[in-house]
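Asks: Below are the sequence and a predicted model; questions follow.
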Amino acid sequence: MKQPLKNDPVECTGNLLAMRDTLEILGGKWKLLILHYLISREKEVNTFKKIQREILGISAKVLTKELKDLEANQLIVREEMPGKPKTVEYSISEYGRSSKEIINYLVEWGKNHRKHLLQA
């Protein structure tokens, strides 16, 4: 771990490390969109194909990687359903729900930013 500078407040370094961790887990083009999708559709059955169809522009390869990353960080749950053909369902985990407030804030900020740019 990198040592803080002598004139750097400890809380600043700690906050920067926490922000780095957050961005590593939630960063990128798709992860927050996937989380938002699953939170918004908690009462629905969310299969891989459905998620890929409804999140426009995401490829199967990228969706697979992002779902694996989100599952590894315990933000989503992957459940294989019995039967042929094999079906896999995805849902938000209890821990993943903790991102809801952050996501809602980002949505509101994005709406306000669009308004700001249109007024400029």
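Replies: Structure received.

Asks: Please make it C-alpha for all contacts and neighbour counts, starting now.
Replies: Fine.

Asks: Could I get the full set of strands for this structure?
Replies: 76-81, 87-92 (DSSP state E).

Asks: which residues touch the last one?
Replies: I take that to be strand 87-92. 35, 38-39, 42, 45-48, 75-81 (C-alpha atoms under 8 Å, 6 or more residues apart in numbering).

Asks: Give me the ChimeraX select line for those, limited to the buried ones.
Replies: A single ChimeraX command is used to select the members of the contacts of strand 87-92 judged buried by 16 or more other C-alpha atoms under 10 Å:
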select :35,38,39,46,47,48,75,76,77,78
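
Asks: Tell me the one of the contacts of strand 87-92 nearest residue 57?
Replies: Proximity of the contacts of strand 87-92 to residue 57 (C-alpha to C-alpha) peaks at residue 48, which lies at 14.1 Å.

Asks: returning to that earlier point: export the strands of the chain to TSV and tack on distance to residue 55?
Replies: What follows is the strands of the chain, written out as TSV (distance: least, C-alpha to C-alpha, whole Å):
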stretch	distance to residue 55
strand 76-81	16
strand 87-92	14
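
Asks: Second structure follows, compare the two:
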Amino acid sequence: MKKISEMESIRECSSNYILAVNDTINVIHGKWKAAIISSLLFGKKRYGELQKEIPKITPRMLSKELRDLEANGMVVRTVHDTIPVTVEYELTQSGYAFQHVLDVMLEWGLEHRKRIIGSTK
């Protein structure tokens, strides 16, 4: 994580702030990446386990999103020399560090849902 003074200087410059936010969005853009990362926060998973845990994701989309997350350094893919071949996915250090972002998203989502549902009554 960045030092507090460095974070304060980034917050004072809109272009640096926007750049950092865009970097984050570029890594997790799409409907499924946050769900995949969330699932992998609970430990290594095989492809089939991920597919069962994430409702409505197609096999093609899961494969694409896993490749993207791997390319962005969020997920590592391990192929075990077994018969049949076993492939496991797990989060990298950056992937686990992303839990802080997901926790904030969780809090915001719960509060937002409460406000919206409360305001429609």
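Replies: In hand now; what should we look at? Keep in mind that this is a model prediction, so the values were computed, not measured.

Asks: coming back round to it: if we take the contacts of strand 87-92 of the first structure, which one ends up nearest to residue 18 of the first structure?
Replies: Nearest to residue 18 of the first structure out of these is residue 75 (C-alpha to C-alpha; 17.2 Å).

Asks: Can you tell me what that closest one aligns to in the second structure?
Replies: Using TM-score structural alignment, the partner of residue 75 of the first structure in the second structure is residue 74.

Asks: how many neighbours does the closest residue to that match other than its chain neighbours have?
Replies: Counting by C-alpha to C-alpha, 6 or more residues apart in numbering, residue 74 of the second structure lies nearest to residue 95, which is 4.4 Å off, once chain neighbours are set aside. Neighbours of residue 95 of the second structure under the rule other C-alpha atoms under 10 Å: 20.

Asks: what residues are up against residue 95 of the second structure?
Replies: Contact analysis of residue 95 of the second structure by C-alpha under 8 Å, 6+ apart lists 37, 73, 74, 75.

Asks: which residues touch the last one?
Replies: Applying C-alpha under 8 Å, 6+ apart, we find residue 75 of the second structure in contact with 66, 69, 89, 90, 91, 92, 95.

Asks: returning to what we had before: from what I can see the match of residue 75 of the first structure touches residue 99, true?
Replies: No: Residue 74 of the second structure lies out of contact with residue 99 (C-alpha atoms under 8 Å); the separation is 11.4 Å.

Asks: Need the residues touching each of these two.
Replies: Counting by C-alpha under 8 Å, 6+ apart, residue 74 of the second structure and residue 99 have no shared contacts at all.

Asks: could you point out the longest helix in the first structure?
Replies: If you go by DSSP state H, the first structure has its longest helix at helix 100-119.

Asks: in that helix, what counts as buried?
Replies: Using 16+ other C-alpha under 10 Å as the test for burial, helix 100-119 of the first structure gives residue 103.

Asks: Next: stretch 67-75 of the second structure.
Replies: Under the neighbour-count criterion of 16+ other C-alpha under 10 Å, stretch 67-75 of the second structure has 67, 68, 69, 70, 74, 75 buried.

Asks: which one in the second structure is aligned with residue 30 of the first structure?
Replies: Here residue 30 of the first structure is matched to residue 32 in the second structure, going by TM-score structural alignment.
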